[in-house]
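Q: Quick check, what structure comes out for this input:
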Amino acid sequence: MTVPASTPAPRAFVSYSWSSPTHEAWVLSLASRLREDGVDVVLDKWDLKPGHDAIAFMESMVTDPTVTKVIMVCDRTYVAKANAREGGVGTESQIISPEIYRSGSQDKFAAVMTDADEDGRPYIPTYYKGRIYFDFRSGDRFEDAYEQLLRWLVDRPQYVKPKIGSVPEAILSAAPAATATQSKARRAEQAIRESSVSAVAYVREYGDALVPELQALSPDIARGEATDEKVLAAVAAMRPYARQLVEIAGVAGRYSEDARVWEALLAQIERLARLMWRQPDIMSWHPHQFDAFKIIARDVFVSTLAVALDEERFDLATATIDRPWLIRPTEGANRPSTSDFTAFDNHVESLEHRKQRLQLNRISLHADLVHDAHAAGSAPSLESVLQAEFVIFLRSVGQATQGRWYPFPLVYASDRFAPFPLFARAESEAFFARLAPVLCVPDVAEFRRRLTEIEGGDRVSRMFDHQGLPVKYLANADFLGSRR
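A: Next up, the predicted model:
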């Protein structure tokens, strides 16, 4: 590395001991090479003339502001004289040592190590311990050490600290982590990964901590307020907990073969879903009081199904859709106590109120919330969530259900004419056979018949302000089971 001609040459003084002719020749060679590489080296052999005051010369080299660097070549003799304050080296040490501790001189001095003791430790003057040095003790590493020294002399470090940028918007706008349940969540995940017999217990323990945390985030709504703002603030506060629960589901889908673990997770989702309705101990409430829970519970249910489908755990996906959910309050006699999956799809009145209050020209604010919650880099991705919505919708129109499932997030797929990944892979006959239980169909022929019936109905054509939904394209109807 050579200093550019336009750059002022740095001026460096070399302090060393006349230990031996060999050592003196080594120092002279080093100083000569540094001068060749653009450093104005000051050396007694060149600059201290006969009759000059040696002490004044040394002192001026250390204190002269034009001397930007001082190199101390440390061998056994140099260190012994420096510590004992003997000879010329001792005199230089008396001048150098106080300068080293001055705040403005921290980068002016550096040691060049050429010798080591019996234990391999470099010889360093006592006043210099713990500071920067360049290791020339090994001939094999001379070139590396020389480059480091030269870079220090010309102030061209090998590694330059990057300029401070701006914090990514995704970090600034991200909701805080669900720290109150983080420890229990990590414990549950670890137990699941290790197939521990305690995994189910740890999932239940996590749920015991989760539900009170979510209850505490219920919006405090008074009549006459803009309730939608409070509902959205509560949703934002609950999001980290929702993501955390779905992350545990993702770990279970990937690592666990124990059906009881998945059942324990669904039980925690069930407990969350019960918050969508007034509990018996709540005597006074606002009609929008439970809207935040409706948004979060639905998203957790769909996202959990999405991670199961992503992992191709069709057994877990089927268990999720087919589970009898004990979440609705029992009202009156001769009614079933459990509900099917449609219990998670509830009208969120506060979002409609917001749409009217702000005169927002949006098809579905709820769909926008889902879109924003599953932005790029999230898990599950927006595509995975839309795919799960599509599967649930097909189940809801393909069989008798207790309620209806309106797949409003699929407004973001209304102009999509490529199949979702699951249905693209279902061109394989074997893959479709594995997927069929999730769709609750016996074979491809029956599924195609059902798709034709769904797409021809008024329900699909009226969706999304009559934009409709390209059901047969999204399901890859023409090519299902076409490959063996």
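Q: okay, CA-based contacts and neighbour counts for the rest of this
A: OK.
Q: that's a helix at A201, yeah?
A: Yes: per DSSP: H, G, I helix; E, B strand; the rest coil, A201 lies within a helix segment.
Q: so how far is R271 from it?
A: 16 Å (CA to CA, to the nearest Å).
Q: Can you pick out the residue with more neighbours from these two?
A: Shown here are A201 and R271; by other CA atoms under 10 Å, R271 has more neighbours (19 against 15).
Q: this one as well, want them side by side:
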Amino acid sequence: MDKASEKVPKVFISYSWTNEEHIEQVIEFATYLVNNHVDVILDEWDAPEGIDLNYFMEENVRSEDTDFVLIISDKEYARKANERTGGVGTETQIISKRVYEDVNQTKFIPIVWQNDDDGKPCLPDYLASRRYFDLTPKNRYSNSEKVLRRLHGIPENPKPKLGEFPKKLLETNKYYPSLKEIIETFDEKIEKNPKSINSISRHFFKDFLHNFDEFKIKFQTRNALEIANQLHDNIEEFIPLRNYYIEFIEKITQVYEFAPVDGDIIKELFENIYSNYFIPKPGESYISEDFMNFDFIVRELFLYTITISIKNEYYQLTSNLLNTPYFFNDPYNSNDTKTFLDLDKRRYVRTDEYLTYYCKEHNLNKLTGMGHFLISRIHKNYVIEELVNSDILCCHISIINLQDSDGWFPFTYIYKETKYMHLYQKLISESYYKKVKCIFDIESKEELVKKIKYSDEYFGKMRYGFRSVFMNYVKPISEYINADEIASRK
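A: Modelled structure (predicted):
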């Protein structure tokens, strides 16, 4: 038994001798309390013939040994208390004085035993603003235990323990008012002037990138768990900024038919992130772990951009992001031609290793921390399958268009639940094929068939995926579409 249950609460019951039935009900309730470890003082038990009842009542109400006074109020009790008549009136003079003098007192507990003719609780005026227990006939059985819990100090819904101070509140404002304003005024501005979309986009991405500095990590420890925890906390804190980005990409892709944005502006954002946060400045000391959070963040932003552009059928933007060159301000490799594949830093940064270690240490038991956190924090407007399909598409494009033997690795592929990919299956439609062929960087069906065959050969020779997952590898394009059926239907 804990300390709360060891103590026997001492309770005095104040009530009206309304009639024999009411007295019997009060005795029954008092017996229930006694049977449940409560010491009840009741006139029927503790005031023998010959005792001064006023003295008995006053002594028990005032006594410091009395922990609680239960005021069982029916119509008669409320009337006598308000009119100050009878024994109830005498008790009321004492109790009401104590109640009025200390508004925070909790010794005197009202119990509503009866409602009036209007269905309102019968309570004396001095108790009208106090919280009470409802033991009217229909609630008497169900609420009796609540009274018992109150007397023993064991509430049904205890107050939780005080948590640690949320340190994130001390950090930079996460509401990003400038980004919010751009999004909220976007529709009105585009309606007035569709050509303003490029200037609006540049303004948004400039402000968006400005906030990246607050997410820089400089690890002061070599402890793997501390690094993993700091990495996890950092990417979690990025979610509000990420959501503004997603909302803005949704806006600009929804209006592309009458206000097409220059895809290079979006690509420039990724070029700037790469140049500013993946490439150390000359003479700057760093370790590869310092870039892990941005490795995750860039991958997430890129996948959402692909997902949103496909969902809103802005296929030219998808193609621009996947098939045109990137220009990074890299003083160490200035002559190299870059592609979206350079945004995949897994060969240089151990992001997945540390996030997977975080999962292990926090009993999440995940094969890939990178994949797990990409899908576990999915934006409310999307489903996991959409993001996974975009991840797989990036992998396929890196293989068939860039012919990179170490292409984009789709960390989320193990979370794919269906054998269906909307973009591939719909290629049997000639009209759809014409709209999306730019994604595959082709001019003819024959070119696409050739690339699909190359995909088959590549994935046939190489099991592309997690080596620890038996018989679950990234599937080639032909797994989703028969090349002979491409553009075969009107």
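Q: List the TM-score for the superposed pair.
A: Scored against TM-score structural alignment, normalised by the length of the first structure, the superposed chains reach a TM-score of 0.62; 435 aligned residues with a CA RMSD of 6.0 Å.
Q: mind listing what's buried in stretch 182-198 of the second structure?
A: I182, I183, F186, I190, P194, I197, N198 (16 or more other CA atoms under 10 Å).
Q: tally of neighbours for the closest residue to G398 of the first structure other than its chain neighbours?
A: The shortest distance from G398 of the first structure to any non-neighbouring residue, by CA to CA, 6 or more residues apart in numbering, is to R450 (6.7 Å). Neighbour count of R450 of the first structure, defined by other CA under 10 Å: 17.
Q: so how much does the helix or strand that contains R450 of the first structure differ from the second structure once superposed?
A: According to DSSP states H and E, R450 of the first structure maps onto helix 444-456. For helix 444-456 of the first structure, the mean deviation from the second structure after alignment is 3.2 Å (mean CA distance after the TM-score superposition for the first structure).
Q: And stretch 277-295 of the first structure, end to end?
A: End-to-end distance (CA to CA), stretch 277-295 of the first structure: 12 Å.
Q: ok, now stretch 340-357 of the first structure?
A: Using CA to CA, the end-to-end distance of stretch 340-357 of the first structure comes to 34 Å.
Q: re earlier: among the buried residues of stretch 182-198 of the second structure, which are located in helices?
A: I182, I183, F186, I190, I197, N198 (DSSP state H).
Q: Now do the third one against E226 of the second structure, distance only.
A: Right, the one you point to is F186 of the second structure. Applying CA to CA to F186 of the second structure and E226 of the second structure gives a distance of 41 Å.
Q: Then the second one?
A: I183 of the second structure sits 37 Å away from E226 of the second structure, going by CA to CA.
Q: helices and strands around the helix or strand where K435 of the second structure lies, which ones?
A: K435 of the second structure is located in helix 430-436, with elements delineated by DSSP H and E. Judged by 3 or more CA pairs under 8 Å, 6 or more residues apart in numbering; DSSP states H and E, helix 430-436 of the second structure is in contact with helix 315-323.
Q: mean shift of the helix it packs on relative to the first structure?
A: Helix 315-323 of the second structure sits 5.0 Å off on average (mean CA distance after the TM-score superposition for the first structure).
Q: what's next to that helix, contact-wise?
A: Helix 315-323 of the second structure is contacted from outside by 263-264, 267, 306, 309-310, 339-340, 394, 397, 401, 435-436, 438-441, using CA atoms under 8 Å, 6 or more residues apart in numbering.
Q: Swap in 10 Å and give it another go.
A: With CA atoms under 10 Å, 6 or more residues apart in numbering as the contact definition, helix 315-323 of the second structure has outside contacts at 253, 256, 260-264, 266-267, 270, 302, 305-310, 339-341, 393-394, 397-398, 401-402, 435-441.
Q: from those, which would you call buried?
A: Buried among the contacts of helix 315-323 of the second structure (16+ other CA under 10 Å): 253, 256, 260-261, 266-267, 270, 302, 305-310, 339-341, 393-394, 397-398, 401, 436-441.
Q: ok, the residue with the largest distance to the centre of the first structure to G87 of the first structure distance?
A: Relative to the centre of the first structure, and counting by CA atoms, centre = their mean, the farthest-placed residue is G51 at 69.1 Å. Distance, G51 of the first structure to G87 of the first structure, by CA to CA: 18 Å.
Q: what's the answer for F479 of the first structure, then?
A: From F479 of the first structure to G87 of the first structure the distance is 94 Å (CA to CA).
Q: Of the two, which one has the most company?
A: More crowded of F479 of the first structure and G87, by other CA under 10 Å: F479, with 16 against 13.
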